[in-house]
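need coordinates for the below:
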Amino acid sequence: MQGRGGHGSRPETTIDPIVIASSIVGRLQTIVSREIAPKETAVVTVGRLNAGTKNNIIPDSAELGLTIRSYSEDVRERMLAAIERIVSAEAAASGAPDPVIVRAESFPVTVNGDNATERTMVAFRSAFGDDTVFDPGQVSGSEDVGLLATAASAPLVYWILGGTHPATYRAAAEAGSIDRDIPSNHSAYFAPEVQPTLNRGVAALVIATREWLRV
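Now for the predicted structure:
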């Protein structure tokens, strides 16, 4: 967001990009709640807001970093259009210069191959037991591995490796508090059990490789 900096004691001489950015953060939440149907899946997250260097100085600019997730290209394009519309409108409402919008990394939806996934899961269940291998359903994480699979014309099997101590996970599951009590990756409290997580992760790669190479 582009503004006009100045002294914090004289805001009337400035165009405050922090105020504009703050309005944008709140308004962006309406994309999912008011523009995307409940039956569709969408996520808009502002993960970064950088502005200013000192308490009594209004900066010239503010920078927001966003991530969005969807399961369809149509929803994705509607979200991107809404983001640009909201950001531009908030800038115009404040009399600010046009914002600079940059689209960074982007990956298509990651889709596992049905037959390849089932074959790999059978191998995993044989090695690890039926109760430790399951389909978690759709998740909103993103990966670029789908690009590799498409480029190589190879079936994709993307799996998630658990790293929480079984007793801790079971207790949270019974209490219905997994999302609250089990820190996710990128959390400052994310601390998977080193063992057997590391050995199981390596074993899973070896088992999948041997299954597909028939070694």
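
only C-alpha atoms for contact and neighbour calcs from this point on.
Noted.

those helices in the protein, which residues are they?
17-30, 73-93, 114-128, 145-152, 166-175, 178-181, 194-213 (DSSP state H).

tell me which of those helices lies nearest to residue 6.
Set against residue 6 and scored by Cα to Cα, those come closest in helix 17-30, at 11.1 Å.

list the helices and strands the closest one packs on?
strand 42-51, strand 62-70, helix 73-93 (3 or more Cα pairs under 8 Å, 6 or more residues apart in numbering; DSSP states H and E).

redo the ones you listed as JSON lines? Include mean neighbour count.
Shown next, in JSON lines, are the helices and strands packed on helix 17-30 (neighbours: other Cα atoms under 10 Å):
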{"stretch": "strand 42-51", "mean neighbour count": "14"}
{"stretch": "strand 62-70", "mean neighbour count": "17"}
{"stretch": "helix 73-93", "mean neighbour count": "16"}
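
distance to residue 179 added to those, as TSV?
As requested, these are arranged in TSV below (distance: least, Cα to Cα, whole Å):
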stretch	distance to residue 179
strand 42-51	17
strand 62-70	19
helix 73-93	25
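
let's see this one next, to set against the first:
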Amino acid sequence: MLKKLSFVFLVGIIMVGFAVPQSSFAKESSRAVNTEKNDHTLLNVEQEKLINNIKPYVHLNTDGKLVLKDVPEKLYKKYNLKGLEEHFDNINKGVENHKLVIDNQLNIKPTGFQINATYGKWSYHWWGYDRKFTHKQANGYISELNAAAGGATFVTGVSYAFPPVAGLSGMAAGYWSLLANRVSAHNGKKGVLVSVTWALIFSVDSL
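Coordinates of the predicted model:
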């Protein structure tokens, strides 16, 4: 029997038919939808494990661009690293255009002066993106996600909803509904932090 996984977004992904490679993540627990607090903790643990397993293979070239090196084929397939390389391509274009800079610790920052950067936009990471939302912004985000679940589309980089992760905008309605519910559940007075990896797995934390 495969190892049980108790976080609600994977349950939702399976429910809506999104094809996450089965070898990447174990099957959902039948109790998942009823254990949100534990789900959230386990999601963060699984996400941290995913990132830590791949980080040793992430390198910064002499030209300041991200690249994967010497990844075992088994890990490449298990963790959908083709998607990660597509994410690197997007970041590296920003480096080429002098819009992004990457330091030796793999921190990625926009160039130039940034106004309201903390809450104003999705932040880049080698593993994906995250963004802080104030309470008011989170309410607007929930409305966008519910609209996406109803069939509306948004332009990447303009709306709250889509960080520029390959394939994310094509997700099925149930995925966006689950994310809207997760943001609503964690949206306290200070808002939320939403993060998404190259593998299209979201997590949401209260601020």
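
TM-score of the superposed pair?
Once the chains are laid over each other, their TM-score by TM-score structural alignment, normalised by the length of the second structure reads 0.23; 78 aligned residues with a Cα RMSD of 5.4 Å.

and the helices and strands packed on helix 17-30 of the first structure: which comes nearest residue 126 of the first structure?
Of those, nearest to residue 126 of the first structure by Cα to Cα is strand 62-70, at 33.6 Å.

and the angle from that closest one to strand 42-51?
Relative orientation of strand 62-70 of the first structure versus strand 42-51 (axes from the mean of the first three to the mean of the last three Cα atoms, to 10 degrees): 170 degrees.

elements contacting strand 62-70 of the first structure?
Looks like strand 62-70 of the first structure contacts helix 17-30, strand 42-51, helix 73-93 (3+ Cα pairs under 8 Å, 6+ apart).

what angle sits between the first one and strand 42-51?
Just to be clear, that refers to helix 17-30 of the first structure. 170 degrees.

buried ones in helix 17-30 of the first structure?
17, 18, 20, 21, 24, 25, 28, 29 (16 or more other Cα atoms under 10 Å).

got those as a markdown table, with distance to residue 152 of the first structure columns?
Below are these laid out as a markdown table (distance: Cα to Cα, whole Å):
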| residue | distance to residue 152 of the first structure |
| --- | --- |
| 17 | 45 |
| 18 | 46 |
| 20 | 45 |
| 21 | 42 |
| 24 | 41 |
| 25 | 39 |
| 28 | 37 |
| 29 | 38 |
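
which among these gets closest to residue 121 of the first structure?
residue 29 (37.6 Å).

I'd say that closest one and residue 46 touch.
No: with contact defined as Cα atoms under 8 Å, residue 29 of the first structure does not count as touching residue 46 (9.4 Å).

okay, and residue 124 of the second structure sits in which element?
In this structure, residue 124 of the second structure sits in strand 123-125 according to DSSP states H and E.

please apply the same query to residue 129 of the second structure.
strand 128-133.

packing partners of that strand?
helix 117-120, strand 123-125, strand 192-197.

pick the most deeply packed of the ones you listed.
Highest mean neighbour count among those (mean count of other Cα atoms under 10 Å): strand 192-197, with a mean of 21.

need the contact partners of that strand.
The contact list for strand 192-197 of the second structure (Cα atoms under 8 Å, 6 or more residues apart in numbering) reads 127-135, 138, 183, 186, 202-207.

if any of those are buried, give me the PyMOL selection for them.
The following PyMOL line selects those of those that are buried, judged by 16+ other Cα under 10 Å:
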select buried, resi 127+128+129+130+131+132+133+134+135+138+183+186+202+203+204+205+206
